[in-house]
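Student: Dropping the sequence and predicted coords here.
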Amino acid sequence: MAAALGRDPASGDLFVSKNRKGNRLKVLAWAGDGFALYLRRLERGTFAFPAAGGVGVVVTPAAQLAMILGGLDPAAARSRKRYARPDPANPRTV
């Protein structure tokens, strides 16, 4: 199974796929003693799923997946400036 997915399913990663219309998402997750499959179907509209490159794999952070499931378009979202701790190894950030 890990060879087919390209990653280790027991690592905590979620594997998400969508249908051609874009109104259904399937999420495959390891639940500790087996797999859990979740399906989310929209009555109207489509999910704003990021386009995959030639490989067909898109790695997204959990916050971006939550936005997609919540009906938001991550490409249209604007991130706000946040404080970042300066890195002493990189003098350009100090």
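Tutor: Right, received. Where do you want to start?
Student: drop to CA atoms for contacts and neighbour counts, all remaining ones
Tutor: OK.
Student: OK, contacts around residue 15?
Tutor: With contact taken as C-alpha atoms under 8 Å, 6 or more residues apart in numbering, residue 15 is in contact with 27-29.
Student: here comes the other one, which I'd like you to weigh against the first:
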Amino acid sequence: MTPATIAVYLAVGPVDLRGAFDRLAAITRQVLCLDPASGALFLFFNKRRNRLKALWWDRNGYTILYKRFSKGAFALPSFTEADGKCIELSAQDFAQLLAGLPVEELASRRRLVH
């Protein structure tokens, strides 16, 4: 779904997904310490990990992708505070997440950002 040239960042902690563009951009800036208008894709999960919002700036505005599983949850590895605030994922890992496939192997090859 995403070209390999787009950086994908996954926020480690849960986020209140009731917020839209400005709230997710503020979280990206203030919590993740990254630029939401960089062209990267920023992923946020709710506490139950059954919903995902992705924020992306595409030259002239933000786009939000919102996915909700009707049953089950995204299969993410467990994170601790030592993991930092976000990790960078490959486009393949992101596609796996959207498909609902387990990404436990992320723990061994992820790149910690903060």
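Tutor: Nice, I can see it. Bear in mind that the values here come from a model prediction, so they are computed numbers and not experimental data.
Student: re the thing from before, quick one: which of the contacts of residue 15 of structure 1 is nearest to residue 38 of structure 1?
Tutor: If you rank the contacts of residue 15 of structure 1 by distance to residue 38 of structure 1 using C-alpha to C-alpha, residue 27 comes first, at 5.0 Å.
Student: where's the equivalent of that closest one over in structure 2, which helix or strand?
Tutor: In structure 2, the residue matched to residue 27 of structure 1 (TM-score structural alignment) is residue 54. Residue 54 of structure 2 belongs to strand 51-57 when assigned by DSSP states H and E.
Student: By how much does that strand deviate from structure 1 on average?
Tutor: Strand 51-57 of structure 2, aligned to structure 1 and superposed, deviates on average by 0.4 Å (mean C-alpha distance after the TM-score superposition for structure 1).
Student: hang on, the earlier thing: looking at structure 2 now, which of the contacts of residue 15 of structure 1 still hold up?
Tutor: By both residues aligned by TM-score structural alignment, their matches' C-alpha atoms under 8 Å, the contacts of residue 15 of structure 1 still in contact after alignment to structure 2 are 27-29.
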